[in-house]
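[1] A structural model of the following input is requested.
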Amino acid sequence: MHDHRRLGRELHLFDTDPLMGAGLPYWLPDGAVVRHVLEEYVREVERAAGYRHVYSPVLGKRELYEISGHWDHYSDDMFPPMRLGGGEGEEVVLRPSLCPHHALIYRSRSHSYRELPFRIAELGGMYRSELSGVLGGLTRVRSIQLNDAHIFCTPEQAVAEARAALGLIRRAYDDLGIRAARYRLSLPGGGSEKYVPDPELWRRATALLEEVLDGIAYESVEGEAAFYGPKIDIQITDPAGRESTLSTVQIDFHQPERFDLHYIGPDGGKHRPVMVHRSIIGSVERAVAHLIEAHGGAFPVWLAPVQLVVLPVGDAQEERAHDLVRRAEARGIRAELSGPGHGTLGARVRAARLVPYQAVIGEREADAGCAAVRLRDGRRPGAVPVGELLERVGARAGDRGAELWAAA
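    Below is the predicted model:
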């Protein structure tokens, strides 16, 4: 059973320090590579689906969250306000969500119905004042990098946009090797003070999400909704069987009303848009934690921190090995050299056991312009010309395939 907290530290992906504080992990170089590649993948998928990317500040005036409803319904999970201007200025808050900022971005320009759906996305920081007892590794943190997006559309477009978001989530799960445990329709429940008191809002949003889920097996669960509306949660399980939410899709009538958002319809009048919230991989931290556990640290080739390790048998082959690393890097392959100074060949092979490709260069290989290839899964294709090796590794990293060494 793989625990991302132990494995992530063993593989030098992330760590923590008491001086930084609980729930505030830092990323080490190899972990930063995984995070960067994952973020770029999400941006690529979103751009292809018609999203435009934005940046917004991690701070906002307290008034912003009073308007959005976070202050009334979510302030227990927010950090306390900070007063600017030497204690006499206005109060600002570390944001617990990106939604209010994106509502303001939409509101900053007028919009015609012809422009809708208007899709904006951001990989942005947000902060939640989690209790120290629930913090752990990357799954529960106080500083969160969220893959978030908001679609502003007409009521008639909302179901199609939410379904398209589910399609993006399914595609990402296929590429990342993630399996959804179940789909959940999260509804309000328990104390009514936790939720926006608007029965018609809840009825309309729930009906639309039920339509989105038509044909998909799901369970309705009370007490798990956002304070402003119901949501579809895609649940995952860790190796111990513990369940958590990774991705979400929500339909929101509340914030468009609170921020007085509108678009100009074909009749020339003002109309209220629907706000569809969606996150393909949720927080980057939780996504990476799950990937570590799901793959046991043996990431898919395209996501692996190091894709190719080059192992010269002796000092005489180091120049050839360096040349192979340089050629690999020139092709965009993440390659490293592990020379004799790092131990015996056997020890170096064992240390690189999770690297997808190992290229051993001895005297014969150096003379022939080849490398003896070892694959992470134990196979040994044998001596392969360096050019062919780079072609194969580059192709597999580019197509995000699972097979390490397809038949030629």
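[2] okay, CA-based contacts and neighbour counts for the rest of this
    Fine.
[3] and stretch 130-141, how far apart are its ends?
    The straight-line separation of the ends of stretch 130-141 (Cα to Cα, to the nearest Å) is 7 Å.
[4] Same check on stretch 346-357?
    Using Cα to Cα, first and last residues of stretch 346-357 are 15 Å apart.
[5] From the chain's centroid, how far away is that stretch?
    28 Å (Cα atoms, centre = their mean, to the nearest Å).
[6] Then stretch 323-331?
    The answer for stretch 323-331 is 29 Å, by Cα atoms, centre = their mean.
[7] got the buried residues for that stretch?
    The neighbour-count check on stretch 323-331 (16 or more other Cα atoms under 10 Å) flags L324, V325, R326, R327, A328 as buried.
[8] One more: stretch 207-218?
    Within stretch 207-218, the residues scored as buried using 16+ other Cα under 10 Å are L208, L209, E210, V212, L213, Y218.
[9] Mind putting these into TSV with secondary structure?
    Formatted as TSV, those follow (DSSP: H, G, I helix; E, B strand; the rest coil):
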residue	secondary structure
L208	helix
L209	helix
E210	helix
V212	helix
L213	coil
Y218	strand
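[10] tell me which of those is nearest to R163?
    Proximity of those to R163 (Cα to Cα) peaks at V212, which lies at 5.7 Å.
[11] can you tell me which of the buried residues of stretch 323-331 are in helices?
    L324, V325, R326, R327, A328 (DSSP state H).
[12] follow-up on the earlier one: nearest to Y127 among the buried residues of stretch 323-331?
    The closest of these to Y127 turns out to be A328 (Cα to Cα; 39.0 Å).
[13] and for comparison, fold this next one:
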Amino acid sequence: MYDHRKLGRELDLFDTDPLMGAGLPYWLPDGATVRHALEEYVREAERLAGYRHVHSPVLGKRELYEISGHWSHYSDDMFPPMDLGAEQVVLRPSLCPHHALIYRSRPHSYRELPLRMAELGGMYRSELSGVLGGLNRVRAIHLNDAHIFCTLEQAAEEAAAALSMIREAYRVLGITRVRHRLSLPGPGGKYVADPELWRRSTALLSDVLDGSGLPYERAEGEAAFYGPKIDVQVTDSAGRESTLSTVQIDFHQPERFDLHYIGADGAKHRPVMVHRSVIGSVERAVAFLVEQHGGAFPAWIAPTQLVVLPVSDAELPHAAALVRRCVEQGLRAELAAPEQGTLGARIRQARFVPYQTVVGSREAAGGRVALRLRDGRRIAPAPADDVLARIGALVASRSAELWDEGEGVAPLR
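    Take a look at the predicted model:
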């Protein structure tokens, strides 16, 4: 059982400083590499699914959140407003009001819908210090968020497609301990008072879950203030459960922001807003993956994918040239020079790196690479171009396997 807070610091992924404050971790180079790999994956998955990416500011006028309903229903979890002349501005608690404004900024026809808008953006929650912990509960959150503006007839299909994207991402990330929840309002919560809104959105999400064939549970008191949601719950190595991904159908904010599109009849119609997050917050996703893999990330996520270990200083020039070739081919490679310790110590130090290659006089003279895989297997010496191409193909495919002798890959000579 791993604790990401302890292991993340041991692996130099992230840390905190009292001068930055609780719940505000900073990312070290290796940690930033892990999160960038996740961000690149999800951006590409969104692009292929027809999303367009936007970028919006982390501040908004208080009036914006009054319109969205956050101020009346969610202000206890927001940072206090800041006076700016005669106005007040607020650190945003979510991205959806900004995306509603972006949609509203241009006229739209039914022919454009569904319009899928995505952003990996920052948002801020005024979490109490007692609930903060590592990367799981933080005050500065970077959310893989998206909002789909569509017709009522398209809403269920778009929500189902979002759920399918989540399942595919979990397959790629190797996340298997998953539970689906239909989160509903409960007694005493600060929810939008519109029974018809809740009935319609709950019915649509129930149909999506039923159509997916996935088992799910209904949970009262877990809904967003403006509507129900599908929560994808993951379980960490200690058996603790948390929400990683969500899908929501929202009739509330399109009405609050007076969003519309021109229908085939030439009249104005109100769009439906589908909220979805494939990997949730980057912080929570990395925390989960650190604990799931114990620091031994799949090669495509690993901060260093290949380490080159020259036996002595005589092989340093050849080893350094091999590292440069790796970097030029898009691999994250590092040189572990003899000055860093004995060969055995350097191998142990690189135990989490997926691929190791020891460069002795024979390898330097012959231009061949002999691989040690993280799982203990050894691959026979082969031309460097063949080895790097094989690793590159596995990384590009985001494979969970360290080595693949299957079809479509030229055998090593």
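[14] Could you tell me the TM-score of the two chains?
    Here the TM-score for the pair of chains, by TM-score structural alignment, normalised by the length of the first structure, is 0.98; 404 aligned residues with a Cα RMSD of 0.8 Å.
[15] Return the member of the buried residues of stretch 323-331 of the first structure nearest to R348 of the first structure.
    Using Cα to Cα, these come closest to R348 of the first structure at V325, 16.2 Å.
[16] what's around the nearest residue to the closest one once chain neighbours are set aside, how many residues?
    Among residues not flanking V325 of the first structure along the chain, A335 sits closest, at 5.7 Å (Cα to Cα, 6 or more residues apart in numbering). Residues near A335 of the first structure, counting by other Cα atoms under 10 Å, number 21.
[17] Map A335 of the first structure across to the second structure for me.
    Using TM-score structural alignment as the criterion, A335 of the first structure maps onto A333 of the second structure.
[18] where's that match relative to L13 of the second structure, distance?
    17 Å.
[19] one step back: confirm for me that the match of A335 of the first structure is in contact with A320.
    No. In this structure, A333 of the second structure is not within contact of A320 by Cα atoms under 8 Å, at 10.0 Å.
[20] Strands along the stretch 301-408 of the first structure, start to end?
    Assigned by DSSP state E, counting those that start in this stretch, the stretch 301-408 of the first structure shows strands spanning 308-312, 335-337, 357-361, 370-375, 382-385.
[21] Give me the mean distance between the shortest one and the second structure.
    Strand 335-337 of the first structure: mean distance to aligned residues in the second structure after superposition is 0.3 Å, counting by mean Cα distance after the TM-score superposition for the first structure.
[22] who's in contact with L375 of the first structure?
    Residues near L375 of the first structure by Cα atoms under 8 Å, 6 or more residues apart in numbering: P356, Y357, Q358, P381, L404.
[23] which residue lines up with it in the second structure?
    Using TM-score structural alignment, L375 of the first structure sits opposite L373 in the second structure.
[24] Give the aligned equivalent of Y173 of the first structure in the second structure.
    Y173 of the first structure maps onto Y170 in the second structure, with residues paired by TM-score structural alignment.
[25] residues near its match, how many?
    Look at Y170 of the second structure: counted by other Cα under 10 Å, it has 16 neighbours.
[26] mind listing what A366 of the first structure touches?
    Q317, R320.
[27] how near is it to A316 of the first structure?
    A366 of the first structure sits 9 Å away from A316 of the first structure, going by Cα to Cα.
[28] Pretty sure the residue nearest to V325 of the first structure sits against H322.
    No. With contacts counted by Cα under 8 Å, A335 of the first structure stays clear of H322, the gap being 10.0 Å.
[29] element containing Y183 of the first structure?
    In the assignment (DSSP states H and E), Y183 of the first structure maps to strand 182-187.
[30] what range in the second structure matches that strand?
    Aligning strand 182-187 of the first structure against the second structure (TM-score structural alignment) gives residues 179-184.
[31] Stretch 288-308 of the first structure now?
    Taking TM-score structural alignment, stretch 288-308 of the first structure hits residues 286-306 over in the second structure.
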